[in-house]
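Undergrad: Just a sequence and a predicted model for now, questions to come.
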Amino acid sequence: MTDDTKPTEYEGTSGGWGSLRGIVQTMAREMSSPGALATLRTQNKTGGFMCTSCAWGKPKHPHAFEFCENGAKATLWELTTRCCTPDFFAEHSVTELRKWSDHDLEQQGRLTHPLRFDQASDRYVPCSWEEAFSAIGAGLKAIEPKSAVFYASGRASLETSYLYALFSRLYGHNNLPDSSNMCHETTSVTLNKLIGSPVGTCVLDDFEQCDAIFFFGQNTGTNSPRFLHPLQKAVERGCKVVTFNPIREKGLLEFTNPQRPGQMLTGRNTQISCQYLQVRAGGDIAAIMGLCKYVLAADEQRGGTVIDHDFIAAHCTGYDAFRAKAEATSWERIEQESGLSRADIEEAGRVYVEADRVIGVYGMGLTQHVHGFENIAMLLNLLLMRGHIGRPGAGICPVRGHSNVQGQRTVGISEKPELVPLDKLAEQFDFDPPRDEGMTTVRVCEGVLDGSVRAFIGLGGNFLRAIPDQGRIEPAWEQLDLTVQIATKLNRSHLFNGRTAYLLPCLGRSEEDMQAGGPQTVTVEDSFSHIHGSLGHRQPASEHLKSELAIVAGIAKTTLSANPKLRWDEWTDDYGLVRDLIAETYHEQFHDMNARMFEPGGFYRGNDARERIWKTESGKAEFTAPEMLAATDVADADGRYRLVTVRSNDQFNTTIYGYSDRMRGIEGKRDVILISPVDIERAGLAAGQRVSLVGDAGDQHLRRIDDLEIVPFDLPAGTIVGYYPELNPLIALAHHDRNSKTPASKAVPVRIEKVG
């Protein structure tokens, strides 16, 4: 290895002074209002404001500062004093703005007025709310309902989400994709099929009792930093953490707790992982199969005392076929597909076998693969072998990325009619709900391309920037009859418009939501199925803003026929009435919702699999026998790499706060490819060289991104890394999980081309 190919890295730890500097820099950049600090003091606390960043749990007994670096950045970003007024749009055409970066678009600040896109001038122009609602209603009534799509990002409250889903079905379709379609839909499909619950089985208290935690494809330090606090405590009491991830992420290596003065002043840190295994992209099925083989061998050596045979006999099916598959799978193939040695996998297996209570944690490193279903199913196999589903201190724990993405599914935002109590809704609101399956995100994109989608309403988010194959879909988007975007700030999705288009500014969750019935509370669900009330106190960025719920109700009123059971105005005046509706529709989980929403730690809506009640087709938890060991369906070949797209430390989803990826040692740039020194030398490349990435999916479409800088990084051979969403255009629309249709943003087949 030469100096030129020495891997780039960050010498510090996760947390620490770097985290505090990141918060201060964001506050200065956003020029956040002074009240933002008061909001941070109440963030994620009972009676306060629930963070709009990740969905990590809110503890009963919070820290003095119950927010992380990225959570603080999200709040400061929302409470910026910058304003994007009609004057800005008078100065800049939409075509011009398409050349701006994601960061620069959102840096213009909060949207302040409802806007209509004027095609003649290629500009947004101000309009009244009445005009917008009337035109949108007329546009929706003019088309076949099933050609419309109602998309939701993961931020909208339970109250707004419930009404949005109700509006969709009253209008006549189940086309309700949300951001889960792009990240954890694989979780919902896999867990629901195999254990009868679409969500994880753990609660926060389990992390105080577990003996080992196995991580797969989850970057805690960047994506859910508050998780580091219970991890630190677990390690300090003797819990073992084993991590499988192609990238050595700082958050699972070492942590300096900003709320421990001793660590901050002395520079001491807590080592998190006892073993960190850099599995190759797409190699998790093989790695977990190796763990399972070790468990089978240990059980045989110890006279059948390792595997929980009684649990398997009473609660599981499919074990014999799974065991036969594991025994028939050679260690040679496991090592080849995982990129790991047998010795390292067996060392991790010993940690698993010696632990009485094990939690399996995973993120999009498992879900966003062509065979993401099999990734999660294999992790379930491992946990089921020793009865780690359905008892305290153990379970499966998907870490959700957006603050209420799980909750939206809970209250009806789903394209799958079988997951929604349609008969109950029909009784409540006196209508016949559509029963056919709606569109997923992938199907929406296909519909835009083939012309079957005619209208799109976006409840938050940045749909066009988050999807794959952007180069094909963006031009087709302008053929839609109607596009509506509900947002707080300008983003790239707002720059591609249908023939009629509106951009509607909404309140942020941290802002006071004052309606006729007084200040309103909203609710959200965290990753552990706990429901929390959230109350904003900050002055809204503009007097012209409406809440998301009020906007949904306003559009619904102008679209739907009269129905005495639809009380849109009353529901807007008092969100408590909407919570009463939720409690009526989902009584078992949400009874007495208004009375319980401010319980410390949130109220638990329950999880049948946690109680070992298996609502599967077989009535039991199901083992599976995978037909493949690689989570990709594109074979290895000379010059072909597996691209993993990731977020930076200065980013949340498509929102780019800045250009500091501190914990990977990359500053001031995002146009990079991270690649191992071995691959750099093998390909005849050099650090700092500018190259192109070309998609290698094997279809007729050209996918190419030019002028990317080579950065040496500690990665497995054949695995390269780049930033989401900039590299999304390289992902073929057909490259998705076979069961859930989640776009496969991991192990994307690409080639590197030298410039010139």
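TA: Yep, that arrived. Residues are numbered from 1 along each chain as shown.

Undergrad: C-alpha from now on. contacts and neighbour counts both.
TA: Noted.

Undergrad: Residue nearest the middle of the protein, spatially speaking?
TA: Central residue of the chain (CA atoms, centre = their mean): residue 401, 3.3 Å from the mean position.

Undergrad: give me the number of residues near the nearest residue to that residue once chain neighbours are set aside?
TA: The spatially closest residue to residue 401, leaving aside those adjacent along the chain, is residue 54, at 4.9 Å (CA to CA, 6 or more residues apart in numbering). Neighbour count for residue 54, taken as other CA atoms under 10 Å: 27.

Undergrad: take a look at this one as well, against the first:
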Amino acid sequence: MSEKIRIRPYTGPAGGWGSLRSVESVLTKQQRLATGNATLLRQNKPEGYSCVSCSWAKPDEAATFEYCENGAKATAWEITRRRVPDDFFARHTVSELRGWTDHDLEAEGRLLRPMRLDHASDRWVPVSWEAAFREIGAELRALEPRSTVFYASGRASLETSYMWGLFARLYGHNNLPDSSNMCHESTSVGLPESIGAPVGTILLEDFKRTELILSFGQNVGTNSPRMLHPLQEAAKRGVPMITFNPLRERGWERFTNPQSPREMLTRSETRISSHYHQVKAGGDIAAILGICKALLEGDDAAAAAGTAPWIDHAFIAEHTHGFGAFAAAARAADWAALEARSGLGRAALAETAAIYARSGSAIAVYGMGLTQHRTGVENVRMVVNLLLLRGNIGKPGAGVLPVRGHSNVQGQRTVGISEKPELVPLDRLAEQYGFTPPRESGLNTVEACEGIIAGTVRAFLSLGGNFIRAVPETAAMEEAWPRLRLTVQISTKLNRSHLVNGEVAYLLPCLGRIEVDEQAAGPQSVTCEDTMTKIHPSRGQVAPAGPELRSEPAIVAGIAQATLPPNPRLPWADWVADYGRVRDAIEATYPETFAGFNTRVFEGSGFHRPLPARQREWKTETGKANFLTPASLEENPDTAVAPQPDVLQLITIRSNDQFNTTIYGYDDRFRGVSGTRMVLFMNAGDAARLGLADGAAVALATAVEDGIPRRVEGFRVTYYDIPAGCCAAYYPECNPLIPLWHHAEHSKVPAAKSIPVRLQAMAAA
């Protein structure tokens, strides 16, 4: 944390000079000002590398600067010239490092050599790659496979992910949780039931054709800044954009394009949202149901007057199922209840319905503000219900767009990273590799955490990420983690997960995606899938951080070969020598998706995988798109009690100086925060009612009665434009407040966007 804390309103736009200064600052700090700018010119280009930050789509015709502020930070963070020196772990014990912040741990720079934990000295000590693989393999062979977990973060390539999932199943389990379990699993569960596809239906070209954009629970300025470019183009065409989000986020308000010399010199701004509605935390079902109710009422009135209908009756009759039950529920919904739960007035919801009814096409954008709720799956279904009412799926300029986070989290599922065996072609894998794949459902993220706490999980292997910092129930997880027999972390930089270890622990440093990956067949390329289902190549550009680093495919193959019996059908060494052979294997397993993989992916900028819902082919049980009616308007059914004036609903958020658990710095420019992350954003009326002055020091405690105390402290009250009854603070600092059982029904995504909390005043530091 910076010694100088400053909190004051930010009046500028998203983008602009603030973005440019931020990029240059991070490149300077990572000692990459000149070479970093040159490297960034190849980011998200067909002959360059895919951004290691978000998964926003790459246009066919790339701009000169095809990157955003956060993408530039992610690149600078990975290609930093900073290195963890050989004597670092000799000078610092693991216990000491546990007192370091997330930022300071990663700021030490790139890890350079494999390490084994020496519990006696409480230090990481060097180990050879061969010894590490041999010892990890021996540990795994001694364990029951189903007692182990193979986690994958969202950055691993398609090639690595395929190898990782195959290794797990050859070993004997489907315990393959990934970062999607913590973010967009509600999408992966909700969309298939509604439209028969687990992903969005939008292509970039749809932004040029749409007549309306609706956004729910998504912060474009921080989480997907490159999306601001098509939004700006649409805004300049006069396309209305209606945003529903508890906080007023600057990216949805105003934008100055840093790539436009004219806009930068004149400091001109583009209005993004035409309407902004600050829905209460957990009020999305009520808000969307209110729009649907108003739409149906408008349609009734239109029918009576003999004017144009407000809903698409022909589409509904031909392509949907369940309309009658849903329409009846929407008509029966009480306006007073909808207003109270959403925090929005009937007039605002009716106006939205009227604008929607006048629009020939509409895109519905949403993010984790919808998926990370107890009702996350129902939230996703409600977005689809709204689109189906006017036939806005499967036509130009229309569809559903869940904005994913990690750069390949969607692609990992495409090639088999899933705890759900029914989503993987196990029969084809069995024939391809001559083994009997496990058929039992594996553990997702929440279930893996439950198993670690219960002691039934004995080993945890992590392909990237910072799992222990990212998950809920932090105190219980850190207390249980040392009881694991084996922990293995494949990483580029030091993080909190490397400081809480099992009885036997290894830290294996890998190449980053931006680094040249030289193997026996020459420099290698990998592939990724973006949020719009496009498969594209990525080629390393800079020299590796150190000579001992190995690629992720090489590390996965090394552990697999040391663990599994020999199998002539599994050419691990050949796969490491030439990743094209891994792509051939992927094509053999998924021929419908990856036909001609090695040829097509390097032609131009890649190819889109098939998605029947785009052609109005519904792969659902009914054979149609389904209207699915929510059970109630209540967000937290298992914590619902009589209204308590001292209980607020906490929303966890990211700053624009972080990506997930990676903290680049202590500033959040768009919210006017500098020098700290320990901020609690509060409605001024709530603060006054609770007797808390702006700047007061508080602790937060989870307001549930389950016998487990959960508390975090050291937060500074900051008055902010947020709905009454809600507050917000940064992730992952607030993860200790989330009960493990407080997750989305059906998907088990941690419900981090609506946590009931009480505030406790503290003495000022």
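TA: Great, that's in hand. In this text the structure is predicted, and so the values were computed from the model without any measurement.

Undergrad: what TM-score comes out when they're superposed?
TA: Once the chains are laid over each other, their TM-score by TM-score structural alignment, normalised by the length of structure 1 reads 0.98; 751 aligned residues with a CA RMSD of 1.1 Å.

Undergrad: if we can go back for a sec, so how far is residue 750 of structure 1 from the residue nearest to residue 401 of structure 1?
TA: According to CA to CA, to the nearest Å, residue 54 of structure 1 and residue 750 of structure 1 sit 30 Å apart.

Undergrad: What of residue 348 of structure 1?
TA: Distance from residue 348 of structure 1 to residue 750 of structure 1, by CA to CA: 31 Å.

Undergrad: higher neighbour count, the two?
TA: Each of residue 348 of structure 1 and residue 750 has its neighbours counted (other CA under 10 Å); residue 348 has more, 24 against 21.

Undergrad: Structure 2: which residue goes with the more buried one?
TA: Aligned counterpart of residue 348 of structure 1 in structure 2: residue 352 (TM-score structural alignment).

Undergrad: which residues touch its match?
TA: 242, 291 (CA atoms under 8 Å, 6 or more residues apart in numbering).

Undergrad: And for residue 403 of structure 1?
TA: 51, 52, 53, 54, 55, 56, 154, 155, 524, 525, 526 are the contacts of residue 403 of structure 1 under CA under 8 Å, 6+ apart.

Undergrad: right, and residue 545 of structure 2 touches residue 113 too?
TA: No. If you go by CA atoms under 8 Å, residue 545 of structure 2 and residue 113 don't touch, sitting 10.5 Å apart.

Undergrad: Superpose on structure 1 and give me the mean offset of the strand ranked longest in structure 2.
TA: The longest strand of structure 2 (DSSP state E) is strand 711-719. Following the fit onto structure 1, the mean deviation recorded for strand 711-719 of structure 2 is 0.8 Å by mean CA distance after the TM-score superposition for structure 1.

Undergrad: Which stretch of structure 1 is the helix or strand just after that strand matched to in the alignment?
TA: Proceeding N to C from strand 711-719 of structure 2, the next assigned helix or strand is strand 726-730, under DSSP states H and E. Taken onto structure 1 by TM-score structural alignment, strand 726-730 of structure 2 occupies residues 719-723 there.

Undergrad: do the same with stretch 664-683 of structure 2
TA: Mapping stretch 664-683 of structure 2 onto structure 1 (TM-score structural alignment) gives residues 657-676.

Undergrad: which residues touch the matching stretch?
TA: 7-14, 18, 26, 73, 77, 103, 249-250, 648-651, 707-717, 719-723.
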